[in-house]
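Trainee: My questions are about this predicted structure, shown below with the sequence.
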Amino acid sequence: MSESLWTAATGTYMLAVVAYTGEYAFGKNGRIAQTSAVQSGSVSSGAVSSGAVRRPALVGGSDSASDSASDSASEPASEPASGLSPAPDQPRYGAGSVESGGPAGRRWGRAAVGLTVLAAAFHLACVTLRGIAVDRVPWGNMYEFTLVVGLMATVAWLATLVKMPQLRYLGLFVMMPVLLVMFLAGTLYTKASKLVPALQSYWLAIHVSAVAVAEGILLTSAAITAMYLVRSRFERHAAAGTAPARLAALGSRLPAAGTLDKAAYRTVAFAFPIYTAGVIFGAIWAEAAWGRYWGWDPKETWAFIAWVVYAMYLHARATAGWKGNRAAYINLLGFGAMTFNFFVVNIVISGLHSYAGLT
């Protein structure tokens, strides 16, 4: 039953990605208007109605950044550029609204969120039944741990939508990694079995669950940070009046860089204490199992490296005021260290934490 639910969850995630793609394609104009210069009123509706459109001022990392359509000197009154204030007869949507796209975009967006919730329910049932089948917490090997990380990333995304619903159409870029994680879990499949003696401890439920929750949330932050870098480059090209490169051109369909930067920072700030607790719980478990709190095992070393990088990210933001690309690169570096620890250390490097369940 657990394996069948994995199939159902993966298939539903695929449908959710398709729906998010539909909203991204058909609802983009309303989304851009909602998350760019229209919120700050940098271009008056009177200017649009008269046909004289000014280019809004661009500030790196600010929510007042405009889209590439504002590069033109003028636009017809009947066809205002995306990212500009709507004409007086057009509806204005608040920053928290998720209904700013056209009818097609709204339908795709609602379907995407509904499918995401349904997939998460299948996913949760898959993990729960796996735990019942093995009569223990369901994260004793890489297959099970990967499932839990994917589930936590989905929950983190849904929680982000509750706080920032205007980011809904970006689900394509967040749920695609989750879908890849589900396929990865399939390649790491391990038959249900009892734990090795070293893992038969209540600390497994405490330590591994904290790490899985934190890594799932940090996966969401990394996806948002990657989108921030694309949007930031697009805004720099728009400010300079130059044509953006192929990748940077995708930034015209993304929210303002400041909005993405804020979302990425908040997710890291929420996940970091959980990850810290997971590392501390692991040290306590190590003392009970091996007679020492820390032995610089490869798994311990890379967990510490990832922790230091994320601590640098939060410290730089809090003390030095880093909010631009430099902070974003530190965030991605931390996720890279965590990913290396997840794949290479578990599969390639041999150590005391070699419990991947693979042969």
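Mentor: Sure, I can see it.
Trainee: all contacts plus neighbour counts: C-alpha atoms, from now on.
Mentor: Fine.
Trainee: residues in contact with the helix or strand hosting G11?
Mentor: Secondary structure assignment for G11, by DSSP states H and E: helix 2-26. For helix 2-26, contacts defined as CA atoms under 8 Å, 6 or more residues apart in numbering pick out 101-102, 104-109, 111-113, 115-116, 118-123, 125-130, 169-172, 175-176, 179, 182-183, 253.
Trainee: Could you identify the helix or strand that succeeds that helix?
Mentor: helix 28-35.
Trainee: Report all helices and strands that the helix or strand that comes right after that next one contacts.
Mentor: Reading on from helix 28-35 to the C-terminus, the next helix or strand found by DSSP H and E is helix 45-50. Packing contacts for helix 45-50, counted by 3 or more CA pairs under 8 Å, 6 or more residues apart in numbering; DSSP states H and E, involve no helix or strand.
Trainee: next up, a second structure to put side by side with the first:
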Amino acid sequence: MPVNETLSTYSDWCYGAATLIYVFAMIGYAIEQAFTRTAKKSEVAVLVGAGGPEVDTPDGGPAYGRVEAGAGRSRAERAGRVAVALTALGVALHLGSLVLRGVATQRAPWGNMYEYGMATMLVAVIGWLVLMRKFDVRRMGVFVLTPVVILMFLGGTVLYTEAAPVQPALQSYWLVVHVSAAIISSGLLLIPGVFSLLYLAKVRHDADQSRFARLGPKLPDADTLDRLAYRTTIFAFPIYTFGIICGAIWAEAAWGRFWGWDPKETVAFVAWVVYAGYLHSRATAGWRGSRAAVINSVAFAVVVFNLFFINLVVSGLHSYAGG
């Protein structure tokens, strides 16, 4: 089926524009993160007692709050609000890029590494917007968008692939089911990966004030980071499991076996085991905290390793998706 080159070009333009807008949003989040003064819990209690606004946390308890200069919004908060608006605009362009790519090729727009990365980062940013609406974590946007921008830049340069029909091996309805599950879960798992790394930085700062001296005080409390990482992971993990199961069914239909220990299958299974270990450790009192955060960080590192190194370097039955 011929490719609509015009729509493909528009898709590329939207992708580049979305990446640039995410950069500006990241700068806005960074400004808010850097210049917002943070009050300790005791100060928040005094402010609330004097009629100041309460700050919600995932568990409904007290948290660090922002101390604004004057009655109006501070410049730092305005920068954060602009960053959210830019993020939403970036998502609209990002989604437009993915849709245009699909219409141009008349197929699901995740048949190669460029398209897969595009879709995965879109899920990550949408997940972040949803999380910001529920919890007071906006200033952490700089840490979430930084890997998104880096991966999108790599996708648009190193991994870019011209719009074209997929290879015969991928011409199956399982491309929609299996790969979409992998995209959704991988995109969502980026967020708890970042939270767990920030948790470790926060704990390090609390234990040794000389480390992360500027970053630590501006982060949410460690318990909030831990809960957010756990709740996001526990939502994404069943989707990841479903994706692996669908992949096994597709493998049986395409290659005559459910599991063949192909490099990508093996590393995906290793990531699943590590995430299962994280959820188990997080539910076990003796392994909460730093140990669980380290396991979650390792799990996300395995997912990224599987996405790039296995797809691009190691030869296997999934190598056709590397182009």
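Mentor: Alright, I've got the coordinates. Everything quoted here is computed from the prediction, not taken from an experiment.
Trainee: picking up where we left off before, show me which of the contacts of helix 2-26 of structure 1 are buried.
Mentor: 101, 105-109, 111-113, 115-116, 118-120, 122-123, 125-127, 129-130, 169-172, 175-176, 179, 182-183, 253 (16 or more other CA atoms under 10 Å).
Trainee: can you tell me the helix or strand for the aligned partner of Y320 of structure 2 in structure 1?
Mentor: Aligned by TM-score structural alignment, Y320 of structure 2 pairs with Y355 of structure 1. Of the helices and strands defined by DSSP H and E, none includes Y355 of structure 1.
Trainee: what's Y355 of structure 1 in contact with, if anything?
Mentor: Contact partners of Y355 of structure 1, counting by CA under 8 Å, 6+ apart, are 140-142, 346.
Trainee: Give me the three-state assignment for the residue most central in space within structure 2.
Mentor: Nearest to the geometric centre of structure 2 sits L190, at 3.1 Å (CA atoms, centre = their mean). Three-state assignment for L190 of structure 2 (DSSP: H, G, I helix; E, B strand; the rest coil): helix.
Trainee: Against structure 2, what's the mean shift for the helix holding G11 of structure 1, could you check?
Mentor: With mean CA distance after the TM-score superposition for structure 1, helix 2-26 of structure 1 departs from structure 2 by a mean of 0.9 Å once superposed.
Trainee: Please state the offset of that helix from the chain centre?
Mentor: 16 Å (CA atoms, centre = their mean, to the nearest Å).
Trainee: Helices of the stretch 151-300 of structure 2, residue ranges please.
Mentor: 174-207, 222-255, 263-283, 290-305 (DSSP state H, counting those that start in this stretch).
Trainee: is it possible to export these to CSV including distance to V44 of structure 2?
Mentor: CSV is the format used below for those (distance: least, CA to CA, whole Å):
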stretch, distance to V44 of structure 2
helix 174-207, 19
helix 222-255, 16
helix 263-283, 29
helix 290-305, 26
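Trainee: among these, which is the most enclosed?
Mentor: Compared across the helices of the stretch 151-300 of structure 2, helix 174-207 shows the largest average neighbour count, a mean of 22 (mean count of other CA atoms under 10 Å).
Trainee: Would you mind giving the residues in structure 1 matched to that one?
Mentor: By TM-score structural alignment, helix 174-207 of structure 2 lines up with residues 203-236 in structure 1.
Trainee: So which of the contacts of Y355 of structure 1 belong to helices?
Mentor: Among those, the residues falling in helices (DSSP state H) are 142, 346.
Trainee: Return the residues in contact with the nearest residue to the residue nearest to the centre of structure 2 once chain neighbours are set aside.
Mentor: For L190 of structure 2, ignoring the flanking residues on the chain, the nearest one in space by CA to CA, 6 or more residues apart in numbering is A124 at 6.5 Å. The neighbours of A124 of structure 2, taking CA under 8 Å, 6+ apart as the test, are 148, 187-191.
Trainee: The aligned residue in structure 1 for A124 of structure 2 and A212 of structure 1: what is the separation?
Mentor: With TM-score structural alignment defining the correspondence, A124 of structure 2 maps onto A153 in structure 1. The spacing between A153 of structure 1 and A212 of structure 1, counted by CA to CA, to the nearest Å, is 9 Å.
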